[in-house]
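> What follows is a predicted structure for the sequence shown.
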Amino acid sequence: MCSQRKASVMYKPCGHLIACEECARLMEKCFVCRVTIDSTVSFVELCCGINDNTSLKSEVPSATTAAAAAATPMSSNEVSDTLALARLQQQLQEIREQVHCPICMDRLKNMVFLCGHGVCQNCGDRVQECPICRKPIEKSIILYT
């Protein structure tokens, strides 16, 4: 996320490694997949195997759940249903990305700049340049639905 330091924190549950330790504290959702961040793991913990008790406890149930799911055989109908569900969830995520504010990722876009990019009004009132293309904001248009 920041351009001054290397990414050194992995987000859980998504597993993305995109922010330094300082920026990771500020983020509530992953910028890549927009999943709410439950916890973080530092690079030192990842590479050196240093774990605190809380992260170790949170990983044990997920490992047993994954093993139980792998032990249960699935029929071809269940597999196709699972694939269809995953495809629909991906499409829903893409639609959400198109209509939600790219800054806060919580509210719907209801303000558009002259460059054509949109944000929510709360975030749009605070920025001086477009967060997408970095052009200075001359005017903004509020969308009413």
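Perfect, I can see it now.

> From here on, just use CA atoms for contacts and neighbour counts.
Will do.

> ok, and what's touching stretch 85-94?
Stretch 85-94 is contacted by no other residue when judged by CA atoms under 8 Å, 6 or more residues apart in numbering.

> Please read the previous query as pertaining to stretch 44-63.
Val41.

> What segments of the protein are helices?
21-26, 43-48, 53-71, 76-99, 121-124 (DSSP state H).

> Put this next to the previous one:
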Amino acid sequence: MLYIREPAPLAVVPPPPGVVLRQPSPTDIEQLGRLYYEAYTPPVVDNEAAGIEDIRLTFEGEYGPLNPTISRLAFFGTEMIGAVLVVDRAPWPNTPDCPFIIEAFTAPTWRRKGLATALLTECMGRTPGRFALNVLPDNTAAVRLYEVLGFQPG
């Protein structure tokens, strides 16, 4: 289901203590792919190799031009624990011409600790304007988070 956040004031929420946010780079593909697999259950990602391949395709622009300046990864020490990947515009029909969040995920042990909120607000705070994303309607925790952050069904 498409969700859109129209331009509006946004308070950037700091990450949990000890967590550092930074932009992604191609050197992160394998670690990011492993986290992607850990964060999602099949059929979203069938195995670790598929997760790494999907992230590699993301960096190659398969889902639109990845914007590393807006996208963010979260680390606790050397452990990657979350990510929000943003493309300049999604390539699919009926998606708005604006930054599009193609992935937002956290390690299962870091859920409900404010990490996703910190990642999302950091990304959206890096460029003013409209943002969009797709979310499965039965992912109630994600839908609730996006709605709290001002996203509405589009």
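The structure has been received and is ready for your questions. Everything numeric in this text was worked out from a predicted model, so none of it was measured.

> TM-score for these two?
The TM-score (TM-score structural alignment, normalised by the length of the first structure) is 0.21; 53 aligned residues with a CA RMSD of 5.1 Å.

> Is it possible to get JSON lines of the helices of the first structure that adds distance to Met10 of the first structure and mean neighbour count?
Formatted as JSON lines, the helices of the first structure follow (distance: least, CA to CA, whole Å; neighbours: other CA atoms under 10 Å):
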{"stretch": "helix 21-26", "distance to Met10 of the first structure": "9", "mean neighbour count": "15"}
{"stretch": "helix 43-48", "distance to Met10 of the first structure": "7", "mean neighbour count": "12"}
{"stretch": "helix 53-71", "distance to Met10 of the first structure": "12", "mean neighbour count": "10"}
{"stretch": "helix 76-99", "distance to Met10 of the first structure": "21", "mean neighbour count": "12"}
{"stretch": "helix 121-124", "distance to Met10 of the first structure": "26", "mean neighbour count": "18"}
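
> quick one, which of the ones you listed is nearest to Ser140 of the first structure?
Minimum separation from Ser140 of the first structure across the helices of the first structure (CA to CA) falls at helix 121-124, 8.2 Å.

> What count of nearby residues applies to Val119 of the first structure?
For Val119 of the first structure, the tally of surrounding residues (other CA atoms under 10 Å) stands at 26.

> Show me where the second structure has its helices.
Going by DSSP H, the second structure shows helices at 29-39, 48-59, 115-125, 140-148.

> and the second one, what does it pack onto?
Of the remaining helices and strands, those touching helix 48-59 of the second structure by 3 or more CA pairs under 8 Å, 6 or more residues apart in numbering; DSSP states H and E are helix 29-39.

> Now do the buried residues in the helix it packs on.
Buried residues in helix 29-39 of the second structure, counted by 16 or more other CA atoms under 10 Å: Ile29, Glu30, Leu32, Gly33, Arg34, Leu35, Tyr36, Tyr37, Glu38, Ala39.

> How about stretch 51-59 of the second structure?
Gly51, Ile52, Asp54, Ile55, Arg56, Thr58, Phe59.

> Put together TSV for those, with distance to Leu145 of the second structure on each row.
Below are the buried residues of stretch 51-59 of the second structure laid out as TSV (distance: CA to CA, whole Å):
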residue	distance to Leu145 of the second structure
Gly51	24
Ile52	26
Asp54	24
Ile55	23
Arg56	27
Thr58	24
Phe59	26
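
> Met80 of the second structure is nearest to which of the helices of the second structure?
helix 29-39 (7.2 Å).

> can you give me the angle the closest one makes with helix 48-59?
120 degrees (axes from the mean of the first three to the mean of the last three CA atoms, to 10 degrees).
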